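*Asks:* Sequence first, predicted coordinates after that:
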Amino acid sequence: MLEAFVVQRRRLLAAAFLLLSGAASAAPAAGLPEAVRIAAVARNANGGKALFAGSSALVASQGWLASELGKLGVKLEWVPVTTNSVAVQVNEAFANKSIDFAQYGDLPSIIANASGLHTRLVVPGGSLNNTYLVVPYNSTARSINDLKGKKIALHRGRPWEYPFSRLLAANGLKASDVKLLNLNPQAGAAALASGSADAFFTLSDAFLLEDKKIGRVIWASKTPPQDWKMRAELWGSADFLAKYPQLAQLVATAYVKAHQGASVENGREEYIRAEAAAGQPESVVRRELDGDNRPWKARWSPLLTAEVKAHYAAEALYAKQAGLIAKPLDASNLYAPQFVEQALVNLKLQQYWAP
């Protein structure tokens, strides 16, 4: 009887030790936060399971980042944001310190920093989306020049506003030469369908309007300079980068790792399948990529090149001229290239993407 009691007691003590060990391992290492929080665009973000897109979806599916953070007792938390109000949600989240990183657009990042927030571009590349000018299906318009004096739906302050300004300028037009309707993508599509807008400037949702015989694409950014595309990249809180460089390095390495995995020969098809699984019609994903003149591997380059810096410098200048920011912003202060540089060393990819 006594022997059975001793055995049982040993078992209970062992179980208690395992529980305590588990609790200890679940706690973050000294000086580290409980979680790293990354905001990313998600479909069905307001109901049901969030389906992430782009680089963040690849990072989430690989599981490497969650595993590496877990070894330090730090959780990985994904914060879904809706496509209709990404800029507002992310900038507010950075302001109230409820996120540490976000994969989102270039122009909202400029607006955030000009407004007093301090974020840094951590991992460039990955999402270089095309922009499209759509007119009603039966419209006689064939180019932006045919829309002078007409009503064009455009969501102000979103990443595709800058490419729209480039399209206007290339045709000798100014914003005052058209009547801009500041509408989010959903409302812009509805305005085009109802006839209350003569055109709609948007992203690949343009193809859905074509499929429904509501709209017709008359211009796309696939062949003009790359600067006419919309950039969405990984940004981090400057405070977080300074306070937790070890964690920031893991995040950057995870994204560079995902970029390299997507950039290989069969990565295009795998990327298309992943986007389709996340809720984007496969036909839309394929049409977005078809005819794009940027090499597939270069699309995923995380290098902070002169091209990237020139893009942000020009966009910061545009933001001031367009009244989106109150004072000039020095874009040269927006970058934290050290994390990608170290990630390339860690992954032995120093020569993978030629500068």
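*Replies:* It's in. Residues are numbered from 1 along each chain as shown.
*Asks:* okay, CA-based contacts and neighbour counts for the rest of this
*Replies:* Will do.
*Asks:* all strands in the protein, in order from the N-terminus.
*Replies:* 35-43, 51-52, 75-81, 101-105, 119-129, 132-136, 151-154, 179-182, 199-202, 215-220, 230-237 (DSSP state E).
*Asks:* okay, the ones you listed in JSON lines with mean neighbour count next?
*Replies:* Output for the strands of the chain, formatted as JSON lines (neighbours: other CA atoms under 10 Å):
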{"stretch": "strand 35-43", "mean neighbour count": "22"}
{"stretch": "strand 51-52", "mean neighbour count": "22"}
{"stretch": "strand 75-81", "mean neighbour count": "21"}
{"stretch": "strand 101-105", "mean neighbour count": "27"}
{"stretch": "strand 119-129", "mean neighbour count": "24"}
{"stretch": "strand 132-136", "mean neighbour count": "27"}
{"stretch": "strand 151-154", "mean neighbour count": "25"}
{"stretch": "strand 179-182", "mean neighbour count": "17"}
{"stretch": "strand 199-202", "mean neighbour count": "28"}
{"stretch": "strand 215-220", "mean neighbour count": "20"}
{"stretch": "strand 230-237", "mean neighbour count": "24"}
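*Asks:* Structure two is appended below for comparative analysis:
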Amino acid sequence: MAKAKRTSVFSKKSVATALAALLMMPLAEADVLRIGVASAGGGDPVTFSGSSLGIVRNQRLLEKAFEGTGTEIQWFFFKGAGPAVNEALSNQQLDFAYEGDLPQVVGRANGLDTKLLAAIGVRSNVYLAVPKGSDIKSVEDLKGKKVAVFRGTNAHLVSINLLADHGLTERDLKVINLDSGSSQAALASKGVDAAFGGRELFKLRDQGLIDILFDNPKNEVRYTRQCALVVRGAYEKEHPDNVQKVVDTLVDAAKWESEESNRDAVLNEWAKTNEPVASLKADFGHLALRDSASPLVDDFLRSRYQAVADQAKDEKMIRRPVGIDGWFETKYLGNALKSKGLEHYWTAYGADGKQAANTATASSDKSVNNGG
């Protein structure tokens, strides 16, 4: 007896129809907004200091801003700092990123599609430290010594500038590439003769383990580093409303940070990283918080970014030149400042970073309203 032919319940026609319907359906989007921070951070939960975005993190301001939208806010911290953040951006693992000027320039030179939205934490000093009791008494004394530098970060070019102004180059030193934590350990154990770093060095100083050899006493802008918030270009195009909400939230935090009456509260917020308040006071004692917190993309920020880009090319850190035109997308910042009545709250500085721009209003308008 012949076997009956088995007939599938799904005909070829019905399968094809189902596949076509699936292809026409909009792709479900992950309701997640991912922010990368170019720092290992500290504390529990992990946070970071020195910028208004750290305030946003601590006070869960983004989580509150997106409450009820179904969007989850995720924060990622990178011990590898800016270079590691760039890799994550390149792999589309982040939507927004907080990092320094040099890594951002390197990323752009390598074809990373980002838009710079606003300044976050500018005029940060870089310090030069030596172990306690060292016979190194000047920058010139570094010649031939083992010096720790975190290469590729926004402190790297500052160290090159300081060396150059004292007749030295990196080739005159025995440079060792160490991240912040490793550099501190090496200084404390006298495994290196000197190290460039940030405010984390003040904790070692106060413990009697090191001396700060250089602390930028004249606030020379060439010895400072700038940080900013960037967004992936594709994300900015696809989710402009989300970008606006992030920038609005950042401006609110920057305004709160800028009030001098809030200085102690701001430092205590940043100390949630487990950094000593004394270290934060030492680092920010030279600077008005309003200037540090300013989100403006003014002539000062533009000139510093272009200077970093030009120097990175000269130092052969990047192969092709980088221009700032078309990179800075400041319409979101302009919208935030206008809606909050803050168009003239922060000083728009000229290129030297010391004098207000000749026409403050025009400079401010240029800074926040232009798309490039």
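*Replies:* In hand now; what should we look at? Because the structure is predicted, anything quoted here is derived from the model rather than measured.
*Asks:* returning to what we had before: between the strands of the first structure, which one is nearest to A15 of the first structure?
*Replies:* A15 of the first structure sits nearest to strand 75-81 of all the strands of the first structure, at 24.4 Å, using CA to CA.
*Asks:* Where in the second structure does the closest one fall?
*Replies:* Matched against the second structure by TM-score structural alignment, strand 75-81 of the first structure falls on residues 72-78.
*Asks:* so which of the strands of the first structure comes closest to G261 of the first structure?
*Replies:* strand 119-129 (11.3 Å).
*Asks:* name the helices or strands packed onto the closest one?
*Replies:* Helices and strands touching strand 119-129 of the first structure, by 3 or more CA pairs under 8 Å, 6 or more residues apart in numbering; DSSP states H and E, are helix 54-62, helix 106-114, strand 230-237, helix 245-263, helix 296-299, helix 338-346.
*Asks:* what's the closest of the strands of the first structure to A189 of the first structure?
*Replies:* A189 of the first structure sits nearest to strand 199-202 of all the strands of the first structure, at 7.0 Å, using CA to CA.
*Asks:* Which neighbouring elements make contact with that closest one?
*Replies:* Secondary elements touching strand 199-202 of the first structure (3+ CA pairs under 8 Å, 6+ apart): strand 132-136, strand 151-154, helix 185-194.
*Asks:* Of the ones you listed, give the one that comes closest to P355 of the first structure.
*Replies:* The closest of those to P355 of the first structure is strand 132-136. By CA to CA, the value is 28.9 Å.
*Asks:* with the second structure superposed, average distance for that closest one?
*Replies:* Here strand 132-136 of the first structure, set against the second structure after superposition, deviates by a mean of 0.9 Å using mean CA distance after the TM-score superposition for the first structure.
*Asks:* Packing partners of that strand?
*Replies:* Under the contact definition 3+ CA pairs under 8 Å, 6+ apart, strand 132-136 of the first structure sits against helix 185-194, strand 199-202, helix 206-211, strand 215-220.
*Asks:* and it, which stretch of the second structure?
*Replies:* If you align by TM-score structural alignment, strand 132-136 of the first structure falls on residues 127-131 of the second structure.
*Asks:* hmm, who's touching the matching stretch?
*Replies:* Residues outside stretch 127-131 of the second structure that contact it (CA atoms under 8 Å, 6 or more residues apart in numbering) are 136, 187-188, 190, 193-199, 201, 209-216.
*Asks:* Thanks again, I'm all set now.
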